[in-house]
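Participant: pasting the sequence and the predicted model now:
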Amino acid sequence: MSTEVKVPTLGESISEATIGEWLKQPGDAVAQDEPVCSLETDKVAIDVNAPVAGIMGDLLAAVGDNVEVGALIARIEDGAGAGAKTVAPRNEEEPAPKNDDKTAGQQSDVADAAVLSPAVRRAVLEHGIDPASVKGSGRDGRLTKDDVLVAAKARDSDSAITADDAAKAAPTSTSAADEDRKVERVRMTRLRQTIAKRLKSAQDNAALLTTFNDVDMSAVIEARTRYKDLFAKKHDVRLGFMGFFAKASCLALKDIPSVNGQIDGDEIVYHEFVDISVAVSAPNGLVVPVVRNADRKSFARIEKNIAEFGQKAKDGTLTMDDMKGGTFTISNGGVFGSLMSTPIINPPQSAVLGLHRIEDRAVVIDGKVEVRPMMYIALSYDHRLIDGREAVTALKIIKDAIEDPTRLLIDL
């Protein structure tokens, strides 16, 4: 007797996904609720869990196949020993482990597999890394994709040193040079395909324009330096720059409603709330989780939301609900060293704020040349809805609030 494994409900407006990885193969023992498959959607990776315990049966969809919600993708057969992960055959030269040790090892394997996100599992398989040999840097010591990549790089570096030593003693040949010119083709993930389509669609359909300004970060840096320890002690979260820019953006969006609006057919939709999409880097690409009602939240709550999203993105555990909606986006290319950029809007939104790196520059203050920590900021907007005067004014409001953070307290 077998039990069907079907594609679960994926979230609002998501009707299909792509098979990203089979975590179980036919013949593997499966525990109830254990992940057997990883699905890639337009936004996140989702695990498909086993509805019952048993033995993995036929796989009815291959990696890369597009499958609709409710589609039958596998079967789980009745069988004994369900719940223990199958163990690879041991080397005949190795002594057989004691029964107690074997049971403990199997349980440990299952526990380890359960806490690995789909992105981490994929990285582990691709690079041949033993998860138990890598110390996790994620929350509660969880393994992240970056941990796996660092471990793989360190291993490859060690191997390269050994290979170089051997090469010095071996005669050179033309085939060695050819080995350095390999070409690798990797299928685009569904998320990367969606990012590509959405960004191209934004360029094709919106009348994109970008306005720039620069901001003296002295006041914000001073405030962070003065209060960061007290803030962290009271709220258990770091006081970052993003909270200041989020609150400053809320002031601008309230004063210039079109920047917080969107075009829907032949109508303009104005939002009386501010849901800020914060662009963060995830293992499979850029994602934009949403800080909801940012205009009503405190600095601490905004910073906590952003920190939680950053950790979830790193672990590959962001959900559909985390990224649903959004009326305005903030993207911080400065964390990667960007000096200036023209960000692309996140449809159907009409504007995006781009932040960049802070660097000391000579500026004229009251007729004197001074060195100040400056940041270029950019506002890209849909000119079909937002006029140039409105865009420039909104960016100036953000600039003024950052340079004089008191404005954030008195709503000015």
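Facilitator: Alright, I've got the coordinates. Numbers count the residues shown, from 1 in each chain.
Participant: going by C-alpha atoms from here, please, whenever you check contacts or count neighbours.
Facilitator: Noted.
Participant: name the SS class of residue 361, please.
Facilitator: Three-state call for residue 361 (DSSP: H, G, I helix; E, B strand; the rest coil): strand.
Participant: contact partners for it?
Facilitator: Contact partners of residue 361, counting by C-alpha atoms under 8 Å, 6 or more residues apart in numbering, are 371, 372, 373, 374.
Participant: can you give me the helices for this structure?
Facilitator: Taking DSSP state H as the test, the helices found in the chain are 99-115, 118-127, 145-169, 174-179, 190-205, 218-235, 241-255, 299-315, 320-323, 388-403, 406-410.
Participant: possible to save those as JSON lines with distance to residue 28 and mean neighbour count?
Facilitator: Output for those, formatted as JSON lines (distance: least, C-alpha to C-alpha, whole Å; neighbours: other C-alpha atoms under 10 Å):
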{"stretch": "helix 99-115", "distance to residue 28": "12", "mean neighbour count": "13"}
{"stretch": "helix 118-127", "distance to residue 28": "17", "mean neighbour count": "19"}
{"stretch": "helix 145-169", "distance to residue 28": "25", "mean neighbour count": "14"}
{"stretch": "helix 174-179", "distance to residue 28": "37", "mean neighbour count": "9"}
{"stretch": "helix 190-205", "distance to residue 28": "27", "mean neighbour count": "15"}
{"stretch": "helix 218-235", "distance to residue 28": "46", "mean neighbour count": "14"}
{"stretch": "helix 241-255", "distance to residue 28": "46", "mean neighbour count": "22"}
{"stretch": "helix 299-315", "distance to residue 28": "26", "mean neighbour count": "20"}
{"stretch": "helix 320-323", "distance to residue 28": "30", "mean neighbour count": "16"}
{"stretch": "helix 388-403", "distance to residue 28": "56", "mean neighbour count": "20"}
{"stretch": "helix 406-410", "distance to residue 28": "58", "mean neighbour count": "13"}
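Participant: also this one, for the comparison:
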Amino acid sequence: MSTDIVVPALGESVTEATIAKWLKKPGDKVDRDEAVVELETDKVTLEVNASEAGVLEDIVVSEGETVEVGAKLGSIGAGSGAAASSKEAASSDTRAAETKSAETSGSEKGGSTAQLAADASQGSDDDTAVMPAARKMIADNKLDVGKIAGTGKDGRITKQDVQDHLDGKGGAAKPSGGKAEAKRDSGGTMTIDIPAFERPATTDRPKKDREERVRMSKLRQTIARRLKEAQDTAAMLTTFNEVDMTAMKEVREAYKAGFEKKHGVRLGFMSFFIKACVQVLQELPAVNAEVDGTDIVYKNYYDIGVAVGTPQGLVVPVVRDCDRLSFAEVEQTINGYGKKARDGKLSMADLTGGTFTISNGGVYGSLMSTPILNPPQSAILGMHKIQDRPMAINGKVEIRPMMYLALSYDHRIVDGKEAVTFLVRVKEYLEDPQRLLLEV
């Protein structure tokens, strides 16, 4: 009896997904609860696990195709490996027939395919990737792969790389080595003849060998759509300020060892920023609100999104009810989200909602930027790199660790006065961290 593999419920408002990768192939043994296929939605990547142990019988939806919730992806049959052996034997027979046919074809051209493949594989111990068209040219010309420089993505050897290698054997035209000559005419005027530059001979490079077309992932499509939506919908402006990080760095340095020992997580700067933002959002509720048609929706809770970069794109997991969390709980939540993001385990619940967002471009070295709103939110705070700069302190020049802050906001709901006040108040809390504990 077979068990169908179906698309599970994907979360609120998500009705379809794309097959990102099959982790098993037909005939493979599958254990109960073992991941079989990866699905990609517009928000997260998730794995579909086998509900029963057995052998993957068939795959009915290929990688890259879009499926709806409940759709059948494949089936798992009973057995522990017999099916795999049968399919592998059939596959082996097919490959043997194809190899024999290819060798026969190659011998008609004066050499066996096996020999050409061996010639083409010389110097391939470095596992350099070779594009199919390039591999054929290498085999036809009996070239050494190790002597060909790859210019394609991730160092792949393209057809043009092989052609350039072949052209290089005959040498390329070099610029003229002639010298400039000065001459005077009968009137005494001097003219200088400069030899014309001779461009090296080149071949036309086919465009297809220099480009690679890859379909955008569901997540990247959603990011693109939402960012464009923010620009088209909101009256977006950005205001800047800077904060002296001296006091915060001193507090962190003094207590980080004891903090980590007691709570099992490192004390970072993000918890200070989140707690400071919550304090100011309570003072300026418009920054924590959103526009819904002709209404303004004020949020009396503080779910702060923290932008996290992943190989698939930017995601924004939400730290819930930050006004009720301690510094340790904030850091533990962020640390947990970071691990889930790296492992691709973020759920829809982790990414849903949020009343305000903090983005930290400083981890990548950004000194200043203008973050884009995360709709339907009305504001986003951008953190940046901490950099020592000379500052005027009490009439003297001192070197201080400074950070630029940027607040992008929707001018439809947040006035300039509120935006500027928000940054000034956040700056005050961060430069005097004790105020966060006293809430003054």
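Facilitator: Structure received. If you're wondering where the values come from, they're calculated on a predicted model, not measured in any experiment.
Participant: what's the TM-score here?
Facilitator: Once superposed, the chains reach a TM-score of 0.77 (TM-score structural alignment, normalised by the length of structure 1), with 349 aligned residues with a C-alpha RMSD of 3.4 Å.
Participant: circling back to that earlier point, so which of the helices of structure 1 is nearest residue 337 of structure 1?
Facilitator: Nearest to residue 337 of structure 1, of all the helices of structure 1, is helix 241-255, at 15.1 Å by C-alpha to C-alpha.
Participant: identify the residue range in structure 2 corresponding to that closest one.
Facilitator: Aligned by TM-score structural alignment, helix 241-255 of structure 1 falls on residues 269-283 of structure 2.
Participant: measure the counterpart of residue 353 of structure 1 in structure 2 to residue 169 of structure 2 for me?
Facilitator: In structure 2, the residue paired with residue 353 of structure 1 is residue 381, using TM-score structural alignment. As judged by C-alpha to C-alpha, to the nearest Å, residue 381 of structure 2 and residue 169 of structure 2 stand 58 Å apart.
Participant: neighbour-wise, which of those two wins?
Facilitator: Just comparing residue 381 of structure 2 and residue 169: by other C-alpha atoms under 10 Å the higher neighbour count belongs to residue 381, 26 against 8.
Participant: the more buried one and residue 419 touch, don't they?
Facilitator: No. Look at residue 381 of structure 2 against residue 419 with C-alpha atoms under 8 Å: they stay out of range, at 10.5 Å.
Participant: hey, what's in contact with both of those two?
Facilitator: Counting by C-alpha under 8 Å, 6+ apart, the residues touching both residue 381 of structure 2 and residue 419 are residue 407.
Participant: just the ones in strands from the contacts of residue 361 of structure 1, please.
Facilitator: Those of these mapping onto strands are 371, 372, 373, 374, per DSSP state E.
Participant: just give me the closest of those residues to residue 226 of structure 1.
Facilitator: Distance to residue 226 of structure 1, by C-alpha to C-alpha, is smallest for residue 373 among these, at 16.6 Å.
Participant: the closest one corresponds to which position in structure 2?
Facilitator: In structure 2, residue 373 of structure 1 lines up with residue 401, judged by TM-score structural alignment.
Participant: output the helices of structure 1 as JSON lines; include the columns distance to residue 76 of structure 1.
Facilitator: Shown next, in JSON lines, are those (distance: least, C-alpha to C-alpha, whole Å):
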{"stretch": "helix 99-115", "distance to residue 76 of structure 1": "18"}
{"stretch": "helix 118-127", "distance to residue 76 of structure 1": "21"}
{"stretch": "helix 145-169", "distance to residue 76 of structure 1": "29"}
{"stretch": "helix 174-179", "distance to residue 76 of structure 1": "43"}
{"stretch": "helix 190-205", "distance to residue 76 of structure 1": "26"}
{"stretch": "helix 218-235", "distance to residue 76 of structure 1": "47"}
{"stretch": "helix 241-255", "distance to residue 76 of structure 1": "47"}
{"stretch": "helix 299-315", "distance to residue 76 of structure 1": "28"}
{"stretch": "helix 320-323", "distance to residue 76 of structure 1": "27"}
{"stretch": "helix 388-403", "distance to residue 76 of structure 1": "56"}
{"stretch": "helix 406-410", "distance to residue 76 of structure 1": "57"}
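Participant: how many neighbours does residue 32 of structure 1 have?
Facilitator: The tally of other residues near residue 32 of structure 1 (other C-alpha under 10 Å) stands at 13.
Participant: just residue 171 of structure 2 next, same as before
Facilitator: Residue 171 of structure 2: 10 surrounding residues under other C-alpha under 10 Å.
Participant: right, so of the helices of structure 1, which gets closest to residue 266 of structure 1?
Facilitator: Residue 266 of structure 1 lies closest, by C-alpha to C-alpha, to one member of the helices of structure 1: helix 190-205, at 13.9 Å.
Participant: mean deviation, that closest one versus structure 2?
Facilitator: By mean C-alpha distance after the TM-score superposition for structure 1, the fitted helix 190-205 of structure 1 averages 0.7 Å away from its aligned residues in structure 2.
Participant: and that helix, what other elements does it pack with?
Facilitator: Under the contact definition 3 or more C-alpha pairs under 8 Å, 6 or more residues apart in numbering; DSSP states H and E, helix 190-205 of structure 1 sits against strand 285-287.
Participant: what helices and strands are in contact with the strand it packs on?
Facilitator: helix 190-205, strand 276-282.
Participant: run the last query once more with 10 Å
Facilitator: Secondary-structure packing of strand 285-287 of structure 1 (3 or more C-alpha pairs under 10 Å, 6 or more residues apart in numbering; DSSP states H and E): helix 190-205, strand 276-282, helix 299-315.
Participant: to residue 327 of structure 1, which of those lies closest?
Facilitator: Proximity to residue 327 of structure 1 (C-alpha to C-alpha) singles out strand 276-282 among these, at 6.1 Å.
Participant: give me the range in structure 2 that the closest one lines up against.
Facilitator: Aligned by TM-score structural alignment, strand 276-282 of structure 1 falls on residues 304-310 of structure 2.
Participant: how distant is that stretch from the center of its chain?
Facilitator: 12 Å (C-alpha atoms, centre = their mean, to the nearest Å).
Participant: what does stretch 349-367 of structure 1 give?
Facilitator: Centroid displacement of stretch 349-367 of structure 1 relative to its chain, using C-alpha atoms, centre = their mean, is 25 Å.
Participant: could I get the buried residue list for it?
Facilitator: For stretch 349-367 of structure 1, a neighbour-count test (16 or more other C-alpha atoms under 10 Å) marks 349, 350, 351, 352, 353, 354, 355, 356, 357, 358 as buried.
Participant: ok, the second one touching residue 387?
Facilitator: Think residue 350 of structure 1. No. Counting by C-alpha atoms under 10 Å, residue 350 of structure 1 does not reach residue 387; the two are 11.4 Å apart.
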